[in-house]
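> Here you go, sequence then predicted model.
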Amino acid sequence: MKHKVYIDGQAGTTGLQLRQKLQNHKDVEILLISEELRKDEAERKRLMNEAEVVFLCLPDDAAREAVKLVENPNTCIIDASTAHRTDPDWVYGFPELSPLHKEKIRHAKRIANPGCHATGFIAAVYPLIRLGIIGTDYPLTAHSLTGYSGGGKAMIAEYEAENRSPLFDSPRQYGLGQQHKHLPEMQYVTGIDTPPVFCPIVVDYYSGMATCIPLIASLFKKKVTKDELLALLTEYYKDAKLISVGTEETNFLASNPLSDTNELKLYVEGNDERMTLISVFDNLGKGASGAAVENMNLVLGLDETTGLL
């Protein structure tokens, strides 16, 4: 018998991606709501409480309200919004960070799906803290390139408009006020003392992401060379099925080669004095719907990569 799942907000970018992935998933049945009842609270509530797993693909306030509709104690909610990512009553859905993270997800009824930029940052920084290479007081910075699908339907429409502004032809930095919605999550999950100086950049391609964290070796708590750092991170993620570690030999690194996948590759670049860690992945895959399916698989007792490779 297939596991029943429901997507609340299935018309949005993440919701559509989730539905596409789950339609090809051999172990689940998607509970569908008719278009005319899509905003009917009673029908939504009925379907949520019938499902084993509910995905929330909604704005933050709507996600908080949707949680109140679930009364079935056996229903697991996976929230793709920002609403619960720093809530201690919710499990953070990044199983590769540690065996404890994975075990908590397996038994959770409330899971906060990571944000896309935050996924790239945390994948690089969390092991550095855990391995004692940098302290929580390290002055972190990051810049992160994303395809325009990360901005949702409105931004997709702007970029794909026939008579769009020529300014959209070049990369555009945004979040200039250092108040990006992923910053609290980056700080909360990694345990750093202050959020990083963060520079997100939207680029003229549909999907793909590259999050870069510069590092200065003289500020490390534990002195390591570039090759030693590569070896340590390779060992750290050796059991991860969707995360790999390596280097780029061409001296060029594109930000969208993992588009349309659910994988993440962490690159260790630079030299023994100045290094960069670069997380390359799909903002719609490991940065959104792919991560949600991975978390669902763990909750349902399936291999985490089912339907993702």
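Sure, I can see it. Numbering: from 1, shown residues only.
> drop to CA atoms for contacts and neighbour counts, all remaining ones
Fine.
> mind listing the strands for this protein?
3-8, 28-31, 53-56, 76-79, 91-92, 110-112, 141-147, 172-173, 197-203, 209-216, 243-246, 264-270, 274-281 (DSSP state E).
> Turn these into CSV, including distance to Ser289.
Below are the strands of the chain laid out as CSV (distance: least, CA to CA, whole Å):
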stretch, distance to Ser289
strand 3-8, 11
strand 28-31, 15
strand 53-56, 10
strand 76-79, 11
strand 91-92, 15
strand 110-112, 12
strand 141-147, 15
strand 172-173, 24
strand 197-203, 19
strand 209-216, 14
strand 243-246, 16
strand 264-270, 13
strand 274-281, 12
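> My read is that Ile213 contacts Val280, right?
No. Here Ile213 lies out of contact with Val280, judged by CA atoms under 8 Å, at a distance of 11.8 Å.
> When the two are compared, which one has more neighbours?
When neighbours are counted by other CA atoms under 10 Å, Ile213 and Val280 differ, and Val280 comes out ahead with 28 against 20.
> who are the neighbours in contact with the nearest residue to the more buried one once chain neighbours are set aside?
Excluding the flanking residues, the one nearest Val280 by CA to CA, 6 or more residues apart in numbering is Ala210, at 4.5 Å. If a contact means CA atoms under 8 Å, 6 or more residues apart in numbering, then Ala210 has 120, 144-146, 254-256, 278-281 as its contacts.
> try Ala62
Per CA under 8 Å, 6+ apart, neighbours of Ala62: none.
> With Ala42 as the reference, measure out to Asn295.
Distance of Asn295 to Ala42, given as CA to CA, to the nearest Å: 27 Å.
> Just want to know which of the two has more residues nearby.
When neighbours are counted by other CA under 10 Å, Asn295 and Ala42 differ, and Asn295 comes out ahead with 26 against 11.
> my guess is that one contacts Gly93, does it?
Yes. Applying CA under 8 Å, one finds Asn295 in contact with Gly93, separated by 6.3 Å.
> what do the two both touch?
Joint contacts of Asn295 and Gly93 (CA under 8 Å, 6+ apart) are Ile105.
> who's in contact with the helix with the most length in the chain?
Using DSSP state H to define each element, the chain has its longest helix at helix 116-130. Contacts to helix 116-130, defined as CA under 8 Å, 6+ apart, come from residues 97, 134-136, 142, 144, 182-183, 185-186, 189-190, 200, 209-213, 233, 236, 266, 277-281, 283-284, 286-288.
> Second structure follows, compare the two:
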Amino acid sequence: MSSPTIFIDGDQGTTGLQIHERLRQRTDLQLFTLPAAERKDSGRRAEAINACDIAILCLPDEAAREAVLAVRNPSVRVIDASSAHRTSPGWVYGFPEMCAGQPELIAQAQRVSNPGCYPTGAIGLLRPLIEAGLLPRDYPVSIHAVSGYSGGGRPAVDAHEGADATRALPFRIYSLALDHKHPPEIRHYTGLAQRPVFVPAYGNFRQGIVLTVALETRLLPAGVSGEALHAGLASRYAGAPHVKIVPFADAQRMTHLDPQMLNGSNDMELGVLNNAEHGQILLFAVFDNLGKGAAGAAVQNLDLMLARG
């Protein structure tokens, strides 16, 4: 029996390069991409996508939609790393740890949409707490996140690593109009009753994310404490190989969060910081925006799909 054929469409972008790097030494699959001269040839791309077993799309949203429309072979399965299909009917959300049964849905799916990097952390923190009744669905959630500049794609990488790198800003908060594309995805998969406030930023480091959500104890259900929120997360992710919960006592001794500490891995750490005196709680997630937030997640989903055969 021949090895499954995996086609990466868009292998020159930040996510595509990382996926290629993670897969290129594997002997259980045949990996192929298009040469530079054929990458913008729609006919050649359509031919390639219809000749593979699983296509991984690392493209801008509109190009990803066009690639999916080009699929004519009913046996071709797709993992889309863009944001084009994350809430689309018929697509399975590629966050295996999101809820019970999600790995099986991904394994059987024809179409899988990789989560956004920031939503991975936000959904990972919020959905278990909402489902457990520890966080009200109508809580006015505010999310702050800082990513490495690779989250801005090739233009941001060039700005920080190219000829004009000395002019790159050390820190940049963006989407000041509060119109970032991720809040609908976060709301959809967390179960929040309304759109969360989302404040993203890039720092002058290549990759890694710290994402935080501040909570007021007075707005939580009676009796819900930092310890209870930690227990809710620990219960949800017990046995999850790629999601670790920082022990509650250890978290209270932390003095800083390092966005780069999980770079190169497909892991994510979640935790709860608690100030009982002030009635304030801080939820946090740390992970690699190109790992669990992109390429690592795509490979994890690919492995689930391959396991189905």
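Perfect, thanks for sending it. Bear in mind that the values here come from a model prediction, so they are computed numbers and not experimental data.
> ok, back up a step: average separation of the longest helix of structure 1 from the aligned part of structure 2, please.
Superposed on structure 2, helix 116-130 of structure 1 shows a mean distance to its aligned partners of 0.8 Å (mean CA distance after the TM-score superposition for structure 1).
> how distant is that helix from the center of its chain?
11 Å (CA atoms, centre = their mean, to the nearest Å).
> for stretch 285-302 of structure 2, same thing?
Worked out by CA atoms, centre = their mean, stretch 285-302 of structure 2 lies 6 Å from the chain centre.
> so it aligns onto which residues of structure 1?
The alignment of stretch 285-302 of structure 2 onto structure 1 (TM-score structural alignment) spans residues 279-296.
> Quick one: end-to-end length of that stretch, please.
End-to-end for stretch 279-296 of structure 1, by CA to CA: 23 Å.
> do stretch 72-87 of structure 2 as well
Stretch 72-87 of structure 2 end-to-end distance (CA to CA) = 22 Å.
> And it, what's buried?
76-87 (16 or more other CA atoms under 10 Å).
> what do you get for stretch 191-207 of structure 2?
191-192, 195-196, 198-203, 205-207.
> How about stretch 135-153 of structure 2?
Neighbour count says stretch 135-153 of structure 2 has 135-137, 139, 141, 143-151 buried, by 16+ other CA under 10 Å.
> would you list those residues in JSON lines and tack on distance to Thr15 of structure 2?
Below are those laid out as JSON lines (distance: CA to CA, whole Å):
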{"residue": "Leu135", "distance to Thr15 of structure 2": "33"}
{"residue": "Pro136", "distance to Thr15 of structure 2": "35"}
{"residue": "Arg137", "distance to Thr15 of structure 2": "33"}
{"residue": "Tyr139", "distance to Thr15 of structure 2": "33"}
{"residue": "Val141", "distance to Thr15 of structure 2": "29"}
{"residue": "Ile143", "distance to Thr15 of structure 2": "24"}
{"residue": "His144", "distance to Thr15 of structure 2": "23"}
{"residue": "Ala145", "distance to Thr15 of structure 2": "19"}
{"residue": "Val146", "distance to Thr15 of structure 2": "18"}
{"residue": "Ser147", "distance to Thr15 of structure 2": "14"}
{"residue": "Gly148", "distance to Thr15 of structure 2": "13"}
{"residue": "Tyr149", "distance to Thr15 of structure 2": "13"}
{"residue": "Ser150", "distance to Thr15 of structure 2": "9"}
{"residue": "Gly151", "distance to Thr15 of structure 2": "9"}
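> Specify which member of those residues is nearest to Leu34 of structure 2.
Lowest distance from Leu34 of structure 2 to the buried residues of stretch 135-153 of structure 2 (CA to CA) belongs to Ser150, with 23.1 Å.
> and the closest one, what is it in contact with?
Ser150 of structure 2 neighbours (CA under 8 Å, 6+ apart): 14, 156-157, 206-207, 289-290.
> Among those, which are located in helices?
14, 156-157.
> now, which of the residues you listed sits nearest Phe248 of structure 2?
Nearest to Phe248 of structure 2 out of these is Thr14 (CA to CA; 34.7 Å).
> Can you tell me how far the closest residue to Ala240 of structure 1 other than its chain neighbours is from Asp87 of structure 1?
Counting by CA to CA, 6+ apart, Glu96 is the residue found nearest to Ala240 of structure 1 once chain neighbours are left out, at 5.9 Å. Separation of Glu96 of structure 1 from Asp87 of structure 1 (CA to CA): 20 Å.
> Between these two, which has more neighbouring residues?
Glu96 (18 against 13).
> which ones are touching that one?
Glu96 of structure 1 neighbours (CA under 8 Å, 6+ apart): 102, 237, 240, 243.
> Neighbour count for these - can I get that in TSV?
Listed next are these as TSV, based on neighbours: other CA atoms under 10 Å:
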residue	neighbour count
Lys102	21
Tyr237	19
Ala240	15
Ile243	20
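> Farthest pair within those?
Lys102 and Ile243 (14.1 Å).
> Out of the strands of structure 1, which gets nearest to Lys222 of structure 1?
Nearest of the strands of structure 1 (CA to CA): strand 209-216, 11.9 Å.
> Now the closest one on structure 2. Mean distance?
Relative to structure 2, strand 209-216 of structure 1 is 0.7 Å off (mean CA distance after the TM-score superposition for structure 1).
> Flag every buried residue along that strand.
Counting neighbours by 16+ other CA under 10 Å, strand 209-216 of structure 1 gives 209-215 as buried.
> Would you reformat those residues as TSV and include distance to Gln17 of structure 1?
As requested, those are exported to TSV (distance: CA to CA, whole Å):
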residue	distance to Gln17 of structure 1
Met209	16
Ala210	20
Thr211	22
Cys212	25
Ile213	28
Pro214	32
Leu215	34
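> and the nearest residue to Ala298 of structure 2 once chain neighbours are set aside, how many neighbours?
Excluding the flanking residues, the one nearest Ala298 of structure 2 by CA to CA, 6+ apart is Asn114, at 6.3 Å. The tally of other residues near Asn114 of structure 2 (other CA under 10 Å) stands at 29.
> how near is the closest residue to Ala214 of structure 2 other than its chain neighbours to Gln252 of structure 2?
Nearest residue to Ala214 of structure 2, sequence neighbours excluded (CA to CA, 6+ apart): Leu282, at 4.5 Å. Between Leu282 of structure 2 and Gln252 of structure 2 the computed distance is 11 Å (CA to CA).
> how about Asn251 of structure 1, what's its match in structure 2?
In structure 2, Asn251 of structure 1 lands on Thr255 (TM-score structural alignment).
> Give me the distance between that match and Gly296 of structure 2.
28 Å.
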